[in-house]
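J.: No sequence on hand, only this structure:
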C-alpha cells in the first residue's frame, strides 16, 4: 500500500519574501550611536553556510530555518481535517526575478507529494529565525491535474514561539463562501478567524494580528496634567462610535476609564506600513531619524525661531528656494544609508528643498488673490463643506439657551456691492450663492482656544458668488467670537468685504487667513479623521473579524482598507 507520499514525485515551489526592514527603528538607533558600518555589513554582507560555501547573509539565515507544510483541500485525516504534509525547508536563493521589487528575495522549495494527498489548499509556515520577515507569496508549480497554485500572503511572519499555534497558515488564492468551503479546510478557516478575533483580554503585542474593538479613551494624559484630560469618544448608547483597535494598555491613575498614552501604539502587524512600496522606506526612515536630525535643524535657524512655527513668509519660501543647510557631521552619520543619498547632498547645501507648488511657480503672490482663495475651496483638500446658500442671513443651529443669539450679521447690502448688478434674490433663485460655514463648528470652543497664550481664532462664514465664467468670487467674510461676558450672551461679529488697497486690503487678507485656518482645522478633525477614518476603522475591524481571507468580500475590501489604520493613528 502506498504511503502518504510518493518519494519519486516532488512539487516545485517559489517563495518570495522580504527580510526585516533595513530602516527599522532599532537599526537606526545603531546609526545614531555611530554603528552604521556594523548595520550595513550585517544586512548586506556575506557569510559562510554550514558547508563552508560563501553565500549572502539572507540565504544563510533563512535556509533550513523557515519550514513549510502543505495542507490538502481535498483529502482528510482521521479527524476529517485536511491532511498535513511533511515539513520541508527553504532551499537556495534564486536570482532576483525581474518582476520583484526592492529587497524582495526569491527562494526555491520542493514538497513531496502523491495522488493520495490531493490538491493543496493551504500552507503552514514556521519561522525558526529570531527576526520576522515579510512573506509576499508562495507559488506551487506542475501539480498534476491542477497546474499552478498561488498563495498571495503579504504578511509578517514572526518567530514560531510568538504564536500559540506555532505555525502561521496561508490559504491558496481562491475565494469561497463559508457554505462552499472545501470540507478539509473548514477547521483551518475557523481557527484563523479565532486568532484574528482574540479573546478581548491582555495588552496586545507587536507580533499579534488581533482585531478587537475599543473606544477612543487615549486622547489625553491626565496623569501628566489635569488640563490634559480628555473625554472618552464612543461607547455610549447615543454615540456608540467611533471605535478603534483595542490595545489593552493599562489605565491612567487619575482616570480608570482612560488608557495611558504610548509612543508606539499597537495595531495588527499587517496594518503597519511595510516596505511594499519604495516610498515607505522614505517615510519610515525620516520618521525614525527625527530624533537625531531635528535637534541639528533647530540650531540651523535663528535662535529666536520657535521650532514648530514660521516667523515670516521668507522662512516658508526658503524651504522651496534655498532648502536647509545641514551640518556635515549630521550628514556623515546618515549618508551610508542609500535612501538618504537621494535626500541629502554630501556638501550639505540645499538639502530638504521642496518643489514649489504650481501656483507659486506662476506667481509668488498668487495664493493671496481672491480667485485662488475661492478656487481652493473646490480644488483644495476639503471641498465637501461648501454648500448652496438658501437664505440671507445664514442661520445658526446652536442652542440659544447655551450660546445666545448666533444670527449672522451678513446682509443683502453687504453682498450686492460686488455682484455686478445681480440681486440677492436673483442669485438665490439661480443657485449662484454659496457658503463656507464654520460658525457653529468653532463657536463652542473659541473661549477656550482664545484663552491660550499662543492662539487666537474666529468662527467664520464666507459667502461666494458663482460668476458667469463658472468660477467663484468671495463676497463677504463674517468673523465671530463669543461675547466677552459669557458664551450665553451670543456672538460679536464683524463683516469684512473684499478690498485691494490700503488698510482694508490687509484686513481682508487676514480675514481670508482666518477662513483658511478654520478650513484646515475642520478638515483634519472632521472631514478627514472623523468622517473618513473613524467611520472606516470599525468596518476594517469587522471585515477581519467576520470575513476570512477566503471570503470574496474580504478580497474585495482589502485593497481599499490596506494601510488605513496606520494612517488614522499616525
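T.: Sure, I can see it. Because the structure is a prediction, the values reported are computed rather than measured.
J.: Every contact and neighbour count from this point should use C-alpha atoms.
T.: Fine.
J.: Quick one: end-to-end length of stretch 155-165, please.
T.: 17 Å (C-alpha to C-alpha, to the nearest Å).
J.: same check, this time on stretch 376-389
T.: Using C-alpha to C-alpha, the end-to-end distance of stretch 376-389 comes out at 18 Å.
J.: from the middle of its chain, how far away would that stretch be?
T.: 23 Å (C-alpha atoms, centre = their mean, to the nearest Å).
J.: Mind listing what's buried along the top helix by length along the chain?
T.: What stands out as the longest helix in the chain, according to DSSP state H, is helix 278-300. Residues 281, 282, 284, 285, 286, 288, 289, 292, 293, 297 are the ones in helix 278-300 that count as buried (16 or more other C-alpha atoms under 10 Å).
J.: nearest to residue 176, of the residues you listed?
T.: Residue 176 lies nearest to residue 281 out of the buried residues of helix 278-300, by C-alpha to C-alpha, at 35.3 Å.
J.: can you give me how far the longest helix of the chain is from the chain middle?
T.: The answer for helix 278-300 is 18 Å, by C-alpha atoms, centre = their mean.
J.: From the contact counts, what lies against it?
T.: helix 25-32, helix 338-341 (3 or more C-alpha pairs under 8 Å, 6 or more residues apart in numbering; DSSP states H and E).
J.: elements contacting the helix or strand containing residue 67?
T.: Using DSSP states H and E, residue 67 maps to strand 66-76. Secondary-structure packing of strand 66-76 (3+ C-alpha pairs under 8 Å, 6+ apart): strand 82-84, strand 88-89, strand 120-127, helix 183-197.
J.: Pull the residues that contact that strand.
T.: 81-90, 111, 116-129, 182-185 (C-alpha atoms under 8 Å, 6 or more residues apart in numbering).
J.: Below is an additional structure, to be compared with the one above:
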C-alpha cells in the first residue's frame, strides 16, 4: 500500500524572524488537511524555504501524535531533499507500516556516505575514514605522521571529512586552517553551552600559562621549580570588603593572583612526603589505572616480544627481590592465593624506546611493577623492573628497584615510580574531531605533554592491535580477563573479586547491572524471539557496519560476538553503553583529580635514573630531591599539561548524566520503556548513596581513611567543572 499524503502546508514567518537567536524558542501552529480515514500519521516531511537553518525541536499533531525531531533543518538551497521525521513509535522492519517503509529507506540513504566528495558543515552524512589527518607534512618531516588504520598500524575508523590530500603527501589528508572546524554531521555539533564552557576553559588555560611561559623563557626550562606555588590554598583569595580602599586593592591583587591558580588535585598534599607513600601509590594504581592492573600468574613474568629482535624474554626480577615483602608467604603460595599483581608496560614500550629516548629531553623505560595484596586489603608495590633496548638481541639492559632502605634508594624508588605512572553518543563525534584538530595531531597537546612525543598515537595503535577486543569491553569480562575476578554463580554479578576493596570494580558492577537491566527490558519489549533479531535487516546491517567499517582491521577476528538472539543484543548494547558512559568517565574525569599534581604522575620525564658509573650520579647522591624535580617537566610544560587535563576533566553545565535524559518525550508512545527508565534513574540515585556509604566505611582502606582519597569517579551525578565525579551518558570530553 502506498503512503497516504496530506496536502502540503506552508508556515510563513516575518522577514525579520531571527533563526538561532539566543533564547529564541517559538511555537507555531499549522493546519493539515486530510481525509477522514487518513489513519495514524507516521511521518512528517519538512522543507526549509528560508535563507537560514533552524532547529526543529518537535512536532505535535492534535496533542496525540508526537514527533521528537531535535535536528537542524537546512535551507533548500543547500539541501533540496525533504527532511523526514517519524512518529515516536518504534517499529521493527517487519512491523513498519507500508506507508512509512519507503520514507524510512529514503531517510537512511540521506545519512549514508559513499566515500566521495568533501563534506560541508551543513551536511548530515555519516561516513568512515582512516586516521590520515593527524600529520602536516607541508610543515616538514617533523610534522609527518603515519596513517593509523591498515596493516601496519591497525586502528578503528573516524568520521570522514573528504578534505583533499596534502600537496606533499597524497596519503595524508590536508590539515584544516586554524579557523576551520573539522566536519561532523550538523546535529553532532556542540550546543552553545558546551562550546562556551570549552572556550572559557581555553581562555583560562592561556591566562594561567602566561607567567610560567615567561619564567621558562627567562630562566630556561632546566630550572627546578615549585609547582605548589601555582596551586590554590583554600581561603587565600578571600578579602573583606569593609577594609580601607588601599587594603582592599592589596587583597584584590592577591585574589586575582589566586584566581588564576589551579584548584588542588585530589592527590595534592602540602606534606611533601605524602607522594612517597607506597600504600597510597597502590591505591592510586587501583583508582587511576583501573583497566591496566592484572593478576600475576607466573613469576618471574615473561615477555611476549620476539627474542630475535628484542632480546631475552626472561625478566630480571628474581625471588630475592620480592620474597621479603610477602608477609611470610613463599612466591608459589602468593601466586596460588592471588596475592601478586602486575602493572606491565614492558611489551608496549620497548619497541618504541629507542625512538622515544632519541627525542630531545624525553626519557622512558619499559616498566614492569609487581604489587602485593596485603592482609589489610591494600596493594603495595614491591619491585619495579626498568628495561631499555640495547640494539643487540644477545644482551639486555634491565634494572630492578625495590622498596628503599636509605635516603638514596628512597629517591631511586621514587624515580622508578615516576617513570611507571604515565544518549550514549552525544557529542562523541565532535569530541573526536576536536581531538584530531588540537590534541592528538602532530605537535598537539598529547605529543608535547607526554614522554612518547610523536609516537604517542602509534602506542594506541599497538594496544588496539594486541589487546582490544569488543567481547572483553564489558566490566565482568574485563575483570575475569585480567585475573581480577573469577566466575562465581553465587555472587550477585556472577563473578567474585580477588581484590575485595577494588573501588572501580565494586562500583562499576553496580552500574553495569543497572544498565543491563534497562537494556533487557528495552530489547525484550521489541524482540520477542531469536527470529525477530536475526530477521531485522537494519539491525544486522548496523552490526556488520560496526565491524567491517568501524573496525576493518579486526573484521576477520574470530572473537566478534554473534548477533542471533535477544541475549546477544542485550550483551552487545550493555557493553556499548557501559563503554561510552561509566568506563569513559573513570578514564577521563579522573585525569585532573588523580593526575593534576605533576610530581606524583609526571606525564613527561626528562632524565633516566643514573647508574653509579654515570657522570650525573654524583649530582643525584648530593641532592636526590633536586635531581628528581629536575627530571620532571619544566614549569611551562607542567602548567600547560595541568591546564589541558583540567579542561578535559571538566563537566559542562548542559551535561546529561546517566539516569537522566532531556528527551524522554521520544518514548511518549512506549509507557513500559518510560517506566523502566524511571526505575533506572532511581537505581542510579541509590547507587550514588551506596558509593558514598562505601567511601565512609573505615574497613575499606582503598577509599576511606586519613589522607585516603574517596573514590567518587563512578558517582553518577556531578556539578559543573573538574569535580572528579559524574558519569555522563556519552563520551563528551
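T.: Yep, that arrived. Note that the structure is predicted; figures quoted are calculated from it, not measured.
J.: just to revisit the earlier point, tell me the most buried of the helices and strands packed on helix 278-300 of structure 1?
T.: Among these, helix 25-32 has the highest mean neighbour count (mean count of other C-alpha atoms under 10 Å), at a mean of 17.
J.: which residues of structure 2 does that helix align to?
T.: Under TM-score structural alignment, helix 25-32 of structure 1 has no counterpart anywhere in structure 2.
J.: Relative to structure 1, which residues correspond to stretch 156-172 of structure 2?
T.: Using TM-score structural alignment, the residues of structure 1 aligned to stretch 156-172 of structure 2 are 242-258.
J.: got a list of contacts for the matching stretch?
T.: Residues from elsewhere that reach stretch 242-258 of structure 1 (C-alpha under 8 Å, 6+ apart): 201-204, 211-218, 221-223, 232-235, 259-260, 265-267, 530, 534-535, 537-538, 541.
J.: now do 6 Å
T.: The list of residues contacting stretch 242-258 of structure 1 from outside it, by C-alpha atoms under 6 Å, 6 or more residues apart in numbering, reads 202-204, 212-215, 217-218, 223, 234, 259-260, 266, 534, 538.
J.: tell me which of those is nearest to residue 54 of structure 1?
T.: Among these, and counting by C-alpha to C-alpha, the member closest to residue 54 of structure 1 is residue 266, at 39.2 Å.
J.: and that closest one, which of the three is it?
T.: coil (DSSP: H, G, I helix; E, B strand; the rest coil).
J.: check contacts around it.
T.: With C-alpha under 6 Å, 6+ apart, residue 266 of structure 1 has these contacts: residue 247.
J.: so how far is residue 257 of structure 1 from it?
T.: As judged by C-alpha to C-alpha, residue 266 of structure 1 and residue 257 of structure 1 stand 18 Å apart.
J.: Let me see the ranges of the helices in the stretch 451-600 of structure 2.
T.: Along the stretch 451-600 of structure 2, the stretches classed as helices by DSSP state H, counting those that start in this stretch are 456-466, 475-481, 503-526, 530-534, 537-548, 566-578, 584-588, 591-595.
J.: out of those, nearest to residue 276 of structure 2?
T.: It's helix 591-595; of these, that one is closest to residue 276 of structure 2 (C-alpha to C-alpha) at 14.9 Å.
J.: which bit of structure 1 covers the closest one?
T.: By TM-score structural alignment, helix 591-595 of structure 2 lines up with nothing in structure 1.
J.: right, and the helix or strand after that helix?
T.: helix 617-622.
J.: Packing partners of that following helix?
T.: If contacts are counted by 3 or more C-alpha pairs under 6 Å, 6 or more residues apart in numbering; DSSP states H and E, helix 617-622 of structure 2 sits against no helix or strand.
J.: hmm, try it at 10 Å
T.: helix 407-420, helix 624-631 (3 or more C-alpha pairs under 10 Å, 6 or more residues apart in numbering; DSSP states H and E).
J.: about what we covered before: okay, now the match of stretch 156-172 of structure 2: how far is its last residue from its first?
T.: 15 Å.
J.: what's the answer for stretch 323-339 of structure 2, then?
T.: Start-to-end, stretch 323-339 of structure 2 (C-alpha to C-alpha) is 13 Å.
J.: Flag every buried residue along it.
T.: Buried-residue list, stretch 323-339 of structure 2, by 16+ other C-alpha under 10 Å: 325, 326, 331, 334, 335, 338, 339.
J.: Of all pairs in these, which one is the farthest apart?
T.: For the buried residues of stretch 323-339 of structure 2, with distances taken as C-alpha to C-alpha, the pair at the greatest spread is 325 and 338 (14.9 Å).
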